[in-house]
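Colleague: next comes the sequence, and after it the predicted model I'd like to discuss.
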Amino acid sequence: MYFKAKPIMFQGTSSHVGKSIITAALCRILKTNGLKVAPFKAQNMALNSFVTKDGGEMGRAQVFQAEAAGIEPSVDMNPILLKPTSDMWSQVIIHGRVYGNMNAREYHLFKKEAAKYVMERYKRLAEEYDVIVIEGAGSPAEINLRENDIANMGLAEMVDAPVVLVGDIDRGGVFASLVGTMDLLTPSERHRVRGFIINKFRGDMGLLKPGLDFLENRTKLPVLGVVPYIKDIILPDEDGVSLERSQESGVRSQKKIKIAVIKLPRISNFTDFDPFKIEPDVDVGYAAGSNELEGADIIIIPGSKNTIDDLKYLWERGFAERIIDCAENGKRVIGICGGFQMLGRFVKDPSCTESNLKECKGLELLDIETVLEKEKNTFQVEAKIQSGVRSQELRVKGYEIHMGETSDNCQPFSIITSRNDSPVKIQDGAVSDNGKVWGTYIHGIFDNDEFRTDFLNEIRSKKGLPLQKKISFRDKKDENIKTLADVVRNNIDIKKIYDIAGLAKRC
């Protein structure tokens, strides 16, 4: 089958080896060199998602890669998104819309049908772009999942893509993982692999060279580059497994703002809090125990893919009592999406949409009640912030992803004025009487620089800290993408990458 676009695919020896950032880096490198490039990941399992302009839901990693490519994110770039609701079940999203819930076995049997949905969107991209940079999922050596594969070698075969295998040296065992992956591939799959990239290296390259020589001699394939461990830039994480506390070790300054985000078992869209990382005096940590809320200036309950089960977790692990106590003592408590729902009196799930539990008592910090419904709301939104949070009107942008409808007797957090570019007038969220507790359905609320700066400056003022000027989160993200691309370009053989992708004449 002929496609206009030239494909190149990055697969990994496992999850979290850096396929997403290598893909993003190559997208920016190719864009800078004048090529029209798009990212693609056939099947993405993640709880961080985004809503496109037409209301479709897709993985955040492909949004980041689209930003690197300088193009508008589209569900074509991530035709299948799996959002785990438990260890065995996931919500299956196809072409940006909910298809249904499936357990692991059901989805495995469904993959043959899913392939047509994948290829439909790949073909659309391949007609529009010069290059498609494809990211695999997990590892191609998961032999139990090889049948009807649509994420790794199965996809590479469908689109006739050459493959570069990425390994993470920081976690150890990189040579065993690369050689082992190659040994578990079929002969035709091995033939697709054109070389290796070793990622996250820190140390003496001279000491690494014998390992590189061994790998090349053993596999008869080149090491295309060794990418160093990149520090001091903010890159988005895709899965809750990669959450780490961001505070530096040692004694922390008492003049900093501490934000504690509850690390829920089914946390979702924790990229909502990346904008705080660019603020020079803000520490953001993910609290796995209620004792970690000690000293926090702001407590945030984030989004959840299983709101009732995660609310139950708050009660069982002592978080609920601690959060209530903090709120009663004047601390700021914020809820985003599912976290907003948890701040109310009850969350009800009469149809068992997310959980086997039909109801759970909320934290009762806001006079609201939520009923989970079968239909999911996905919108890009514009809104006006009301006076309970800000003394003057402020316009913000973001997106909604939720299956609940909330009724309230509180002042709203905002008035939504646009959904997917259609004018509306809808109350969103709620604010407590003292303004210290509030919640909203708007993801990306802290991406709004003016809102974030005013919100933090109010806290800085009360703590006697210097007020800060507005910092552009969008500009910082682009600076980080440029830095990432420069590091990757300087540490891999770009000419060979072009040769592998069939772009030698464009180099």
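Modeller: Cool, the structure landed.

Colleague: can we go C-alpha only for contacts and neighbour counts from here?
Modeller: OK.

Colleague: can you tell me what sits against stretch 145-161?
Modeller: 1, 3, 7-9, 11, 41-43, 108, 111-112, 114-115, 118, 136-137, 139-140, 162-163, 189, 192 (Cα atoms under 8 Å, 6 or more residues apart in numbering).

Colleague: also stretch 62-73?
Modeller: 20-21, 23-25, 27-28, 30-31, 36-41, 50, 52, 77-78, 236, 478, 481.

Colleague: list the buried residues of it.
Modeller: For stretch 62-73, the neighbour count (16 or more other Cα atoms under 10 Å) marks 62-70, 73 as buried.

Colleague: one more: stretch 288-307?
Modeller: Applying a neighbour-count criterion of 16+ other Cα under 10 Å, the buried positions in stretch 288-307 are 288, 290, 293, 296-307.

Colleague: where along the stretch 351-500 of the chain do the strands fall?
Modeller: When assigned using DSSP state E, counting those that start in this stretch, the strands of the stretch 351-500 of the chain occupy the ranges 359-361, 368-385, 394-408, 414-419, 422-428, 430-431, 437-440.

Colleague: likewise the stretch 51-200 of the chain?
Modeller: Taking DSSP E, counting those that start in this stretch as the criterion, the stretch 51-200 of the chain carries its strands at 57-59, 80-84, 89-94, 97-103, 131-135, 163-168, 193-201.

Colleague: chain center to the third one: distance?
Modeller: The reference is to strand 89-94. The chain centroid and the centroid of strand 89-94 are separated by 16 Å, computed with Cα atoms, centre = their mean, to the nearest Å.

Colleague: elements contacting it?
Modeller: With contacts taken as 3 or more Cα pairs under 8 Å, 6 or more residues apart in numbering; DSSP states H and E, strand 89-94 sits against strand 80-84, strand 97-103, helix 104-128.

Colleague: please identify which of the ones you listed is closest to residue 168.
Modeller: Closest approach to residue 168 among the helices and strands packed on strand 89-94 (Cα to Cα): strand 80-84, 24.2 Å.

Colleague: got another, please set it beside the one above:
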Amino acid sequence: MVLGTSSGAGKSWVATALCRWYRQQGFKVAPFKAQNMSNHARVVPAAGGAWGEIGTAQYLQALAAGCVPEVRMNPLLLKPEADMRSQVVLLGQVDHALTQLPWRERGAHVWPHIAQALDALRGENDVVVIEGAGSPAEINLHSSDIVNMRVARHAQAHCLLVSDIDRGGAFAHLYGTWALLPADERALIRGFVLNKFRGDARLLAPGPQMLEELTGVPVVATIPRLAQHGLPEEDGAHDAATADGAAGAPVQATVAVIAYPRASNLDEFQPLLNVPGVRVVWARSPAQLLGADWVILPGSKATASDLRWLRAQGLDAALAAHVARGGRLWGICGGLQMLGEALIDLHGVDGNEAGLGLLPLVTVFDVEKRLLHAQVRLPDIAPPWQALSQLELQVYEIHHGQTRLRGDMLAAGMVAHERVPGLLWQSADGRILGSYWHGMLENAAVVQALLGADVPTLDSVFERLAAGVDSWFAQG
């Protein structure tokens, strides 16, 4: 089990590296995380031939482990819709009753499902690599814990505790976390990991030795800071406003992604961060759109609310100006819905709101969520997106809304082309593209067609991470 002293310590990608490393040793491996809180999710097989959704981190860990991602690997997914409210997804499906329950009352209902999923995976695999959440020493949450030490005790897992040394205070974080755990849980901590280290490792002495003297737990690995390890950040957007695909490479294209508060599936833009010469801007103000070749309106877990935020920042006028200057605009899922004339919510799913009016579309929200993973062939698409024409892609859908052309606006003379019924639209001048499909940029053919560049495959990223495991732990 990979635990962390905090969120962002590096649990997800350390677990991913271990999934691939154990697979390389010949083991049958599966990942597991009891509860994930993220608006970045992937569509995977669920019971009865249906589709469900799990957190992106466990989806990628399953690929690294060489197994088919499925809902038992992340039985509980919380998708934040507001500061005080999250949609609850249990075994891949939205559970409306659990969503309405107070947070501390959910544990008794969900723990049997979590334990059953974990036990089943343990029975079917040689190794299960478990990821924790946040910190196991959040003492205000310990009595209702269902994701950290309760899981560790249930599985009697060998636990690694990871700390981000780049933040400073790593030895205190490790010692403090260990010290706050009850004795039976401390006994499960088998090793400390110093992550994101840069500099001369000899300068760490005598810190690791002193820490072991205090706790009896050795520092088993020192992992260098890997600024571009190739995996998406679990929460999508980076703290920095911009990111260049490769340090020192001249900027050849700038892509601005609108980073509204409840943006979802930002992880699908990781390929852009891996392309030399591509500058990605996480845009939160009109000034950040200046000079962008494309602007992307990504998915949203709260489309109406994020649309109001977008207007409050003045980004609605900035988007219209961007298109008027000849720039390209791409709306994906919730971003597509924003491009239309209206959002209509008859069931209290998301909220009613006037759209940006850039495409003659109207979206009506359904109670039930559409989940689908598919292989598609794109139709012919007009310039400036013509390079996408006839590409075969793996894509997925996660959305409540159903969108259609608005007949009265078409009758009044506004033109839009429905390239794929109910899924893909293009403006009359071709510059605006809207689609319900997530994951298009994760297809190498799309990046090659739009940017003329090859990006590392996920498999090569997994192999590179696994290759580091031996050296990291040997140096611990």
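Modeller: Arrived safely, thanks for sending. Being a predicted model, the structure only gives us computed values, none of them experimental.

Colleague: just the buried ones from the contacts of stretch 145-161 of the first structure?
Modeller: Applying 16+ other Cα under 10 Å to the contacts of stretch 145-161 of the first structure flags 3, 7-9, 11, 41-43, 108, 111, 114-115, 118, 136-137, 139-140, 162-163, 189, 192 as buried.

Colleague: go ahead and confirm residue 407 of the first structure touches residue 369.
Modeller: Yes. Look at residue 407 of the first structure against residue 369 with Cα atoms under 8 Å: they come within range, at 5.5 Å.

Colleague: which of these two has more neighbours?
Modeller: Legend: neighbour count by other Cα atoms under 10 Å for residue 407 of the first structure and residue 369, higher for residue 369 (22 against 15).

Colleague: all strands for the stretch 201-350 of the second structure, in order.
Modeller: For the stretch 201-350 of the second structure, the strands identified by DSSP E, counting those that start in this stretch occupy 219-224, 242-244, 253-258, 263-264, 278-283, 294-297, 299-300, 328-332, 342-345, in order along the chain.

Colleague: which stretch of the first structure is the last one matched to in the alignment?
Modeller: Looking back up the chat, that one is strand 342-345 of the second structure. Against the first structure, the aligned range for strand 342-345 of the second structure is residues 346-349 (TM-score structural alignment).

Colleague: same thing with the fourth one?
Modeller: Residues 267-268 of the first structure are matched to strand 263-264 of the second structure when aligned by TM-score structural alignment.

Colleague: mean deviation, that stretch versus the second structure?
Modeller: Once the two models are superposed, stretch 267-268 of the first structure sits on average 0.8 Å from its counterpart in the second structure (mean Cα distance after the TM-score superposition for the first structure).

Colleague: how much space between the residue sitting furthest away from the middle of the first structure and residue 258 of the first structure?
Modeller: With Cα atoms, centre = their mean as the measure, the first structure has its most outlying C-alpha, relative to the mean C-alpha position, at residue 217: 37.4 Å. Remark: distance between residue 217 of the first structure and residue 258 of the first structure (Cα to Cα, to the nearest Å) = 51 Å.

Colleague: before we move on, the earlier item: comparing the strands of the stretch 201-350 of the second structure, which comes out most buried?
Modeller: Of all the strands of the stretch 201-350 of the second structure, strand 299-300 has the most neighbours on average by mean count of other Cα atoms under 10 Å, namely a mean of 30.

Colleague: and it, which stretch of the first structure?
Modeller: Aligned by TM-score structural alignment, strand 299-300 of the second structure corresponds to residues 303-304 of the first structure.

Colleague: residue 436 of the second structure matches what in the first structure?
Modeller: For residue 436 of the second structure, the aligned residue in the first structure is residue 441 (criterion: TM-score structural alignment).

Colleague: should've said residue 187 of the second structure
Modeller: Going residue by residue (TM-score structural alignment), residue 187 of the second structure aligns to residue 191.

Colleague: what about that match, neighbour count?
Modeller: Other residues lying near residue 191 of the first structure total 12 when counted by other Cα under 10 Å.

Colleague: now do residue 21 of the first structure
Modeller: Residue 21 of the first structure: 23 neighbours (other Cα under 10 Å).

Colleague: report the separation between residue 32 of the second structure and residue 155 of the second structure.
Modeller: According to Cα to Cα, residue 32 of the second structure and residue 155 of the second structure sit 12 Å apart.

Colleague: doesn't residue 395 make contact with residue 418 of the first structure?
Modeller: No. Taking Cα under 8 Å as the contact criterion, residue 418 of the first structure and residue 395 are not neighbours in contact, 11.1 Å apart.

Colleague: joint contacts of those two?
Modeller: 382-383.

Colleague: dump the residue contacts of residue 211 of the first structure.
Modeller: Residues in contact with residue 211 of the first structure (Cα under 8 Å, 6+ apart) are residue 175.

Colleague: quick one: map residue 318 of the first structure onto the second structure.
Modeller: For residue 318 of the first structure, the aligned position in the second structure is occupied by residue 314, per TM-score structural alignment.

Colleague: since that was my last question, I'll sign off now.
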